[in-house]
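>>> Next come a sequence and a model predicted from it.
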Amino acid sequence: MKLTIILAPYDSGLYHSGFGQGPDAIIAGGLVDELALRGHDVVVEDIGEVGDAQRREIATGFAVCRAVATKVELARDDERFPIVLTGNCLTAAGAVAGDAADSIIWIDQHGDLNTPETSAYGFLDGMALATTLGLCWRPMAATIPGFQAIDPSRCMLVDARDLDPDEKRLLDTLPVIRTQCADALDSVGRLKAAGAVQAHLHLDLDVHDPHLLQVNRYTQPGGPSPDQLRRLVCGLARSIPIAGVTLSAYDPAFDAKGEVPPVVGQLLGDFLAARERI
């Protein structure tokens, strides 16, 4: 398969800082070699430095989305499957736009469903899914080439074990499909019934059980093992067309033994093998 791996090495507007070091660490950990050994034609593209000189978080966050949307669309024009490695979950809004996805599978320990009105800390990345669903930051999202908000009924939220009270209240009003990793494949039919034709797969790596794989400082107890998550994404690849993938939130400073990159390589390798079989 022809693949384009797109690097968006930003964390909260900062280039190559915190989570922004994750994409390069995954590449240095052997991802390209792993996928090439499996027979894939792999190209790596880096969006480089974007945004303004002040590196304002909101402006830079959406500049990253715009750059990613353009890179993803170019990959698709070249009939290459896009995989985005990014620091922040907000980048998924750009990937969704470039994919022209009509639905999203959001696998994350967090809901990322805060809005400026409900966020206690003003953390932009905590509004990532809300932005992708068109619930906030609409003028900024409209600057992303090709962006169309995903209808909440065509969103599957997997795990989300760490929700703020306002996120729980919001979810009570939305037709988002809530599920856990063990039951997610049983919910794909509901996603299709809502009109999903091609989905974007978003993986926040902190969904993993931190006792088995520590990816950053925000992880809470619970979540799937690497094997459970890998089996889930392979099942999703066989169950619904996936237009593209984002992987986010890996901070190598919390992975002293370098355990995360090999896990990512195996996960993506097995996911792509499952996708090729459909």
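Yep, that arrived. Computed from a predicted structure; not experimentally measured.

>>> all contacts plus neighbour counts: C-alpha atoms, from now on.
Fine.

>>> Please report the distance of the nearest residue to Ala8 once chain neighbours are set aside from Val64.
Nearest non-adjacent residue to Ala8, counting by Cα to Cα, 6 or more residues apart in numbering: Thr86, 4.6 Å away. Remark: distance between Thr86 and Val64 (Cα to Cα, to the nearest Å) = 10 Å.

>>> now do Gly98
For Gly98 relative to Val64 (Cα to Cα), the value is 12 Å.

>>> ditto for Gly18
Distance from Gly18 to Val64, by Cα to Cα: 16 Å.

>>> Name the residues contacting each of Thr86 and Val64.
The contact sets of Thr86 and Val64 overlap at Ala8, Tyr10 (Cα atoms under 8 Å, 6 or more residues apart in numbering).

>>> Between Gly18 and Val64, which is the more surrounded one?
Here Gly18 and Val64 are compared on neighbour count by other Cα atoms under 10 Å; more neighbours surround Val64, at 27 against 20.

>>> Am I right that that one is in contact with Thr91?
Yes. Applying Cα atoms under 8 Å, one finds Val64 in contact with Thr91, separated by 6.6 Å.

>>> So what's the residue count around Tyr218?
Neighbour tally, Tyr218, other Cα under 10 Å: 11.

>>> same check, this time on the one 3 residues further on
As a burial measure, Pro221 scores 12 neighbours (other Cα under 10 Å).

>>> tell me the SS of Leu74?
Judged by DSSP: H, G, I helix; E, B strand; the rest coil, the three-state class of Leu74 is helix.

>>> quick one: it and Asp99, what's the gap?
In terms of Cα to Cα, Leu74 sits 10 Å off from Asp99.

>>> Between those two, point out the one with more neighbours.
Between Leu74 and Asp99, Asp99 has the larger neighbour count (other Cα under 10 Å), namely 27 against 16.

>>> Alongside the first one, take a look at this:
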Amino acid sequence: MRLIEVPYDSGNRAVRMGAGPPALIEAGAVRELRAQGHQVIERLVEAPAWRAEVRTAFELQRLVAVEAAAALDAGHVPLLLSGNCNTTLGMLSALTAARRRVGLVWLDAHGDFNTPDTDASGFLDGQGLAMAVGRCWTALTSTVLPEDRVLLAGARSLDPAEESALRGSAVAWLPPGHVRDGTSLRRAVETLAGRVDIVHLHVDLDVHDPSIAPANSYAAPDGLSADEVRQVARQVAARAPIASATLASYDPAYDPHGRMAHTAVALLTLLAGLARSPVGEARP
């Protein structure tokens, strides 16, 4: 496993959700992976000294792409711990570089499907999934996934314009109730698996219900249980190879008792066990 740690939130180091990756390491992420028998190589990604939200976000994506590509070339599985969701674009860039049909399963309380034209808040990280499918920031992104290779699971807190765009897209969206419906989840995963060679599994930790503990300040009610999130991962792994994964958006300030950190570390070890190197998975 190559564990890529990106402790930034909106260009700021180790604050808010940027404090999440080191907090998860402190909570035992590396220790538990090694206890499960995994070899773990840790890589800390540092942004350039001159920082601004947009510039830094895309530079971090580039640096993550370099780290993930090196992991894949070595036959390792890249796992990302990130403050912001949009950093996952670096992982997708590395996966798509080798002519593989890449699928994306994105678990999140939010759609992350805003664009600069629809997002009145101007929050870049609310645009991560829209970036991944080429709806915005196309001059700065090198990776565009077809929308029908994306499954959004657990999203329940969306802006009106964002929801309208999502419903008009080819992205498969399963709100929490549909995730809990085993038939809907199975059909969505089977459809995705038929279109891809490998999958990146992205988990914004606020997909979990805040009754466990709020993952961050954006936590929303009616989320998935830890068991339900793990079941999504198992369903995906049973039908398509998970080549890499992300855990993102953990703010330890909202988790004073460490319950979400414990949940996240347990999920990370599960994902490490389910994932496998994509060497040999490419199709001509």
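Perfect, thanks for sending it. Quick caveat: nothing in here was measured; it's all calculated off a predicted structure.

>>> Name the residues contacting each of Val64 and Thr91 of the first structure.
Residues touching both Val64 of the first structure and Thr91 (Cα under 8 Å, 6+ apart) are Ala8.

>>> what span of the first structure lines up against stretch 24-38 of the second structure?
The aligned range for stretch 24-38 of the second structure in the first structure is 26-40, by TM-score structural alignment.

>>> Now tell me what touches the matching stretch from outside.
Met1, Lys2, Leu3, Val42, Gly258, Val260, Pro261, Pro262, Val264, Gly265, Gln266, Gly269.

>>> Could you do stretch 202-215 of the first structure as well?
With contact meaning Cα under 8 Å, 6+ apart, stretch 202-215 of the first structure is reached by 89, 92, 104-110, 159-160, 216, 218-226, 229, 245-252, 254-255, 259-260.

>>> And the strands in the first structure?
For the first structure, the strands defined by DSSP state E occupy 2-8, 10-11, 14-15, 41-46, 81-86, 103-110, 155-162, 177-179, 199-204, 242-248.

>>> average offset between the last one and the second structure?
Spelled out, it's strand 242-248 of the first structure. By mean Cα distance after the TM-score superposition for the first structure, the fitted strand 242-248 of the first structure averages 0.9 Å away from its aligned residues in the second structure.

>>> In terms of secondary structure, what does that strand contact?
Here strand 242-248 of the first structure touches strand 81-86, helix 92-99, strand 199-204, going by 3 or more Cα pairs under 8 Å, 6 or more residues apart in numbering; DSSP states H and E.

>>> Distance of Leu133 of the first structure relative to Ser153 of the first structure?
Leu133 of the first structure sits 10 Å away from Ser153 of the first structure when distances are taken as Cα to Cα.

>>> which residue in the first structure lines up with Thr87 of the second structure?
Residue pairing (TM-score structural alignment): Thr87 of the second structure is matched to Thr91 of the first structure.

>>> Which residue, other than its chain neighbours, is closest to its match?
Per Cα to Cα, 6+ apart, closest to Thr91 of the first structure is Cys65, 5.1 Å.

>>> Surely that neighbour is in contact with Gly98?
No. If you go by Cα under 8 Å, Cys65 of the first structure and Gly98 don't touch, sitting 9.5 Å apart.

>>> Can you tell me how far Glu228 of the second structure is from Leu63 of the second structure?
Noted for Glu228 of the second structure: a distance of 32 Å to Leu63 of the second structure, by Cα to Cα.

>>> ok, now Leu247 of the second structure?
Taking Cα to Cα as the measure, Leu247 of the second structure falls 17 Å from Leu63 of the second structure.

>>> Look at the two and report which has more neighbours.
Leu247 (26 against 18).

>>> out of the contacts of stretch 26-40 of the first structure, which are inside helices?
When those are checked against helices (DSSP state H), the matches are Val260, Pro261, Pro262, Val264, Gly265, Gln266, Gly269.

>>> that older thread, show me how to select, in ChimeraX, the buried members of the contacts of stretch 202-215 of the first structure.
Buried residues among these (16 or more other Cα atoms under 10 Å), as a ChimeraX selection:
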select :89,92,104,105,106,107,108,109,110,159,160,216,219,220,222,223,224,225,226,229,245,246,247,248,249,250,251,252,260
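
>>> returning to what we had before: and which of the ones in helices among the contacts of stretch 26-40 of the first structure is nearest Arg275 of the first structure?
Relative to Arg275 of the first structure, the closest of those is Gly269; by Cα to Cα it sits at 10.0 Å.

>>> Which residues are in contact with the closest one?
Neighbour list for Gly269 of the first structure: Glu34, Leu35, Arg38 [criterion: Cα under 8 Å, 6+ apart].

>>> Just the ones of these in helices?
Counting by DSSP H, the contacts of Gly269 of the first structure contribute Glu34, Leu35 to helices.

>>> if I pick the corresponding residue of the first structure for Leu63 of the second structure, what's in contact with it?
Mapped onto the first structure by TM-score structural alignment, Leu63 of the second structure lines up with Ala67. Ala67 of the first structure makes contact with Ile47, Val50, Gly94 under the criterion Cα under 8 Å, 6+ apart.
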